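Asks: Fold the following and give me the result.
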Amino acid sequence: MPDYKVNFKELKARVGVTDVAYALGYRLDRKAGVGRYIELVLGDGREKRDTLIVSHPNDRASQTFFRRDGSKGDVLTLIRENMDAFLVTGKDDWQKVAKVMARFANMPEPEYNDDREYVKSVRAASAFDISRYEVKQIDMERIPRIFHQRGLSDETVRQFAPFVFLIRDRRNGNFDGYNIGFPYTDTDNQVKGYEVRGYGGYKSKAAGTDSSSAAWVADFSGGNPEAVRCVFFCESAFDAMAFHQMNRNQLHPDVALVSLGGTFSDNQITGVMNRFPNAKAFDCFDNDIAGRIYGLRMIGLLEGIPMKISKTEGYLQVEAGGKNFTVNPGKALPSQLAAHLPVHYRTGQWLPPKAFKDWNDCLLNKPVAPVLVPRKEERDRNLAERRKGNLKM
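Replies: As a prediction, the model looks like this:
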């Protein structure tokens, strides 16, 4: 990085990802919870245009961010991505970044101070404290309505009952009721947190939840993990339950279903698979680019093939084993990789039908809105009109 009489390390101690993101219009998603990470969203409701998951929310110098599509960076990356938003000039990008950083370093606390104070007040827990939460089993005679709203049958809830609980945060002064808690466990089967879901689309994680090495695991082997031959990885516990409900007649009784809670950590994958030494991992992730990147990362991990993955127009670019090639996200990943790399098929794919984003939407029969492609006649007519318009100019 060039030196422009600006100490970037010193500036990063004063200007964090959150400062730049708030100035660009991102706002804190309080429903996503505040812990080791926070989520900053650009836009709202169905108009969300981007989401940044930011680490170390109270320590500017250590802040980095990532997106669910696999992209990541620090405050300098975020500035470079949005250079057009900052009216600065310079010989190159780094000189412009230096000017933006210097400008932010001298700015007073702006209007987003309310969000910053909220994050400080929550005080991210460094470790999960089980005593903070009241946990109880679900009463099968009074199954919470939220499961029915998700299309999940009473039979499915009964099957998953050993792995799903009601949870109440004793320190939450704003809500005194119970949510649904999916316990995150480690390789010793110790509870390290909860994936939390509630009515109105509420989702969060219990304070201090270990999302880096623990995951929600529903093991149907009855305490015999060596009997498990298939482990199905999903992005949420509701997706995993929906997958099982829709495909149970095709599944062996001794299977395991896993939720990563919307994020992907290498240690989550390897830790889970270490519990099931004879099993094959299946990618059941969402039908979007982030889901396909998760699938590629899982294959790379379990096949022992380091990969660098990036997005290109309509494809994913993969660098691995000294080769550089493209992958079509709409086709099976293992067979595409096998054309270039020594793949031993330790992983498979069991994706939602292409019309649906995830398995829960499939269960609810909520297809993704179709993208209407104009017919050839319409394209030709539009092209002719544009050419006429250009001639007039």
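Asks: switch to C-alpha atoms for all contacts and neighbour counts from now on
Replies: Will do.
Asks: What segments of this structure are helices?
Replies: 8-12, 17-23, 75-81, 93-105, 113-122, 145-149, 154-160, 237-247, 266-275, 289-303, 333-338, 359-363, 376-392 (DSSP state H).
Asks: Contact partners for residue 318?
Replies: 307-310, 324-327 (Cα atoms under 8 Å, 6 or more residues apart in numbering).
Asks: how does it look with 10 Å?
Replies: Shown in contact with residue 318 (Cα atoms under 10 Å, 6 or more residues apart in numbering): 296, 307-311, 324-327, 337.
Asks: Repeat that for residue 201.
Replies: 31, 146.
Asks: now residue 278
Replies: Taking Cα under 10 Å, 6+ apart, one finds 225-231 in contact with residue 278.
Asks: before we move on, back to that, out of the helices of the chain, which is closest to residue 29?
Replies: Nearest to residue 29, of all the helices of the chain, is helix 113-122, at 9.5 Å by Cα to Cα.
Asks: how about the closest one: buried residues?
Replies: 116, 119 (16 or more other Cα atoms under 10 Å).
Asks: That one: how far from the chain's middle?
Replies: How far helix 113-122 lies from its chain's middle: 23 Å, per Cα atoms, centre = their mean, to the nearest Å.
Asks: can you check stretch 216-228 too?
Replies: The mean C-alpha position of stretch 216-228 is separated from the chain mean by 25 Å, Cα atoms, centre = their mean.
Asks: Spatially nearest residue to residue 349, not counting backbone neighbours?
Replies: Leaving aside its sequence neighbours, residue 349 sits nearest to residue 283 (Cα to Cα, 6 or more residues apart in numbering; 4.6 Å).
Asks: Next, the second sequence, to be compared with the first:
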Amino acid sequence: MEDLYQWIKQHIDLAQYAQQVYGYQLDKSRSSKNSKVLIHPSESHRIVVSRREQNGHFCYFNPMDEQDKGTIVDFLVYREGSWDKVVDKLSNLSDTSQAVQYPVFPEEELDPDEEQVESLSHRDFLHDRGLSDRTLDHPWFAGRILTHKRLIDDKTMVNTAFPLFGLKQPMGYELKNHGFHGYSTGSKKSRACWMSMTPPADSIYDLFLFESAIDALSYHQLHPPMEDHFRQYMSFGGQISDGQITLLQTLVDRHPPQRIFLCMDRDNSGQFYALSIAGKLQSPIKLSSILAVSHRRDNLCLLEFHLSGTFAEPFRVQAFQETIRHAQRLAAPALADRLPLYIEAPYPDYQILHSGFPINNHTLSICVRTVLASRGLKDWMILVLPQGKDFNDDLMDHMNK
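Replies: Purely as a prediction, here's the structure:
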């Protein structure tokens, strides 16, 4: 395994990988021959990538976060949070042919004739992920699953394309294939999502949120909807930005769903994504005076509950503090009394309750449900976990039985 890691560190260009898989953008004005400066899709931070002369390893660092640095292995560990997920990604890179075949996007702007999108004509990748033609041809997915072709060095690269939508117009394409995940030129991933067909005006519908379009299609195939009930599926492309949550809030305000289902992966990253939505999204029917912000530090999930209005009254804050302590005891009985729990009061009518939970799937799912209950959203926003790592894994397991 150590030899494999060494090979990956030396042969997988981290700058290219960060752009293709995580949507980073090259900052040409700050890059040089020896180092590449890449901007995160949310524009929240930059990383600098270079190659060590002594061992040939591609390395990086984040100028804004001294913990975010190292090789491609450290890059993945810091972003995925789950070692199992990191191992899966490294395994996808373990085939030595990938160093040659992994699609490399030129830095220059392409001629439009060199890039085109057409109706779904190549289905092998989707079939290999267990998706049936009946699912792919469902009316809800019409025009939402396409084929993307790109001419690179006289070779046509063909990938499955999932169009990304903003409020008013398409914002690019998420591209997928065997061992490959990237985006088309100019995609604005941080402000767009993949979506199935929009529900008819004034219709009653449920909204299902996923990390990937593949998971959404897999869930649809595993759990077919009733004929008279409309669903809309949405995916964030693996990571959730504030711009995507703003987009989601706008869409929900325009046409409120009957219920929202949080269908993220069963891993730490997936539950943090669910926490981001559960803590910030507002119901257009009943606004919550509680917002919850989550972030990780060391081995803790730190949850900040922002209380305003009547919820900031002392007796309510004290009762709320007891509720969170109960959740800590439920999540980690042996550690509960040592976990952070304290109140910050910047203003008389605005208080912040700080709390901490150990990071694992069990405790994070309790965090999500606690946030939904505390904000009065547990009947409107529902956490749904796959049996395996994600819903595509569930589909593949179902087909292999």
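Asks: Quick TM-score on the pair, please.
Replies: Overlay of the two chains. TM-score (TM-score structural alignment, normalised by the length of the first structure): 0.60; 281 aligned residues with a Cα RMSD of 4.0 Å.
Asks: which of the contacts of residue 318 of the first structure count as buried?
Replies: Applying 16+ other Cα under 10 Å to the contacts of residue 318 of the first structure flags 296, 307, 309, 311, 326-327, 337 as buried.
Asks: Max pairwise distance over the residues you listed: which two?
Replies: 311 and 337 (16.1 Å).
Asks: Surely residue 315 of the first structure and residue 328 touch.
Replies: Yes: proximity of residue 315 of the first structure to residue 328 meets the contact threshold set by Cα atoms under 10 Å, at 5.2 Å.
Asks: which SSE is the residue of the second structure most remote from its centre in?
Replies: Centroid-distance maximum for the second structure: residue 315 at 37.4 Å, with Cα atoms, centre = their mean. Assigned by DSSP states H and E, residue 315 of the second structure belongs to helix 314-331.
Asks: start and end residues in the first structure for that helix, please.
Replies: Mapping helix 314-331 of the second structure onto the first structure (TM-score structural alignment) gives no aligned residues.
Asks: Any buried residues in that helix, and which?
Replies: 317, 320-321, 324-325, 327-328, 331.
Asks: export those residues to JSON lines and tack on distance to residue 76 of the second structure?
Replies: As requested, the buried residues of helix 314-331 of the second structure are arranged in JSON lines below (distance: Cα to Cα, whole Å):
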{"residue": "317", "distance to residue 76 of the second structure": "39"}
{"residue": "320", "distance to residue 76 of the second structure": "36"}
{"residue": "321", "distance to residue 76 of the second structure": "35"}
{"residue": "324", "distance to residue 76 of the second structure": "32"}
{"residue": "325", "distance to residue 76 of the second structure": "33"}
{"residue": "327", "distance to residue 76 of the second structure": "30"}
{"residue": "328", "distance to residue 76 of the second structure": "29"}
{"residue": "331", "distance to residue 76 of the second structure": "27"}
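Asks: how about the residue nearest to residue 332 of the first structure when sequence neighbours are not counted, what does it touch?
Replies: In this structure, residue 332 of the first structure finds its nearest non-sequential neighbour in residue 349, 7.1 Å apart by Cα to Cα, 6+ apart. Contacts here follow Cα under 10 Å, 6+ apart; on that basis residue 349 of the first structure touches 232-233, 281-285, 295, 332-334.
Asks: Would you mind measuring from residue 349 of the first structure to residue 234 of the first structure?
Replies: Distance of residue 349 of the first structure to residue 234 of the first structure, computed by Cα to Cα, to the nearest Å: 11 Å.
Asks: tell me, what's touching these two both at once?
Replies: Joint contacts of residue 349 of the first structure and residue 234 (Cα under 10 Å, 6+ apart) are 282-285.
Asks: Which members of those are positioned in strands?
Replies: 282-283 (DSSP state E).
Asks: Go through the shared contacts of residue 349 and residue 234 of the first structure and name the one nearest residue 241 of the first structure.
Replies: Distances from residue 241 of the first structure to these, taken by Cα to Cα, are shortest for residue 284, at 11.6 Å.
Asks: burial count for that closest one?
Replies: For residue 284 of the first structure, the count of nearby residues is 28 (other Cα atoms under 10 Å).
Asks: so what corresponds to it in the second structure?
Replies: The equivalent of residue 284 of the first structure in the second structure is residue 263 (alignment by TM-score structural alignment).
Asks: And its match, how far from residue 252 of the second structure?
Replies: Taking Cα to Cα, one finds residue 263 of the second structure at 17 Å from residue 252 of the second structure.
Asks: Also residue 167 of the second structure?
Replies: 12 Å.
Asks: higher neighbour count, the two?
Replies: More neighbours surround residue 252 than the other of residue 167 of the second structure and residue 252, with 17 against 13 (other Cα under 10 Å).
Asks: Could you double-check that that one lies in contact with residue 205?
Replies: No: the pair residue 252 of the second structure and residue 205 does not pass the contact test of Cα under 10 Å, sitting 11.2 Å apart.
Asks: Are there residues contacting both of those two? Which ones?
Replies: With Cα under 10 Å, 6+ apart as the test, residue 252 of the second structure and residue 205 both reach residue 260.
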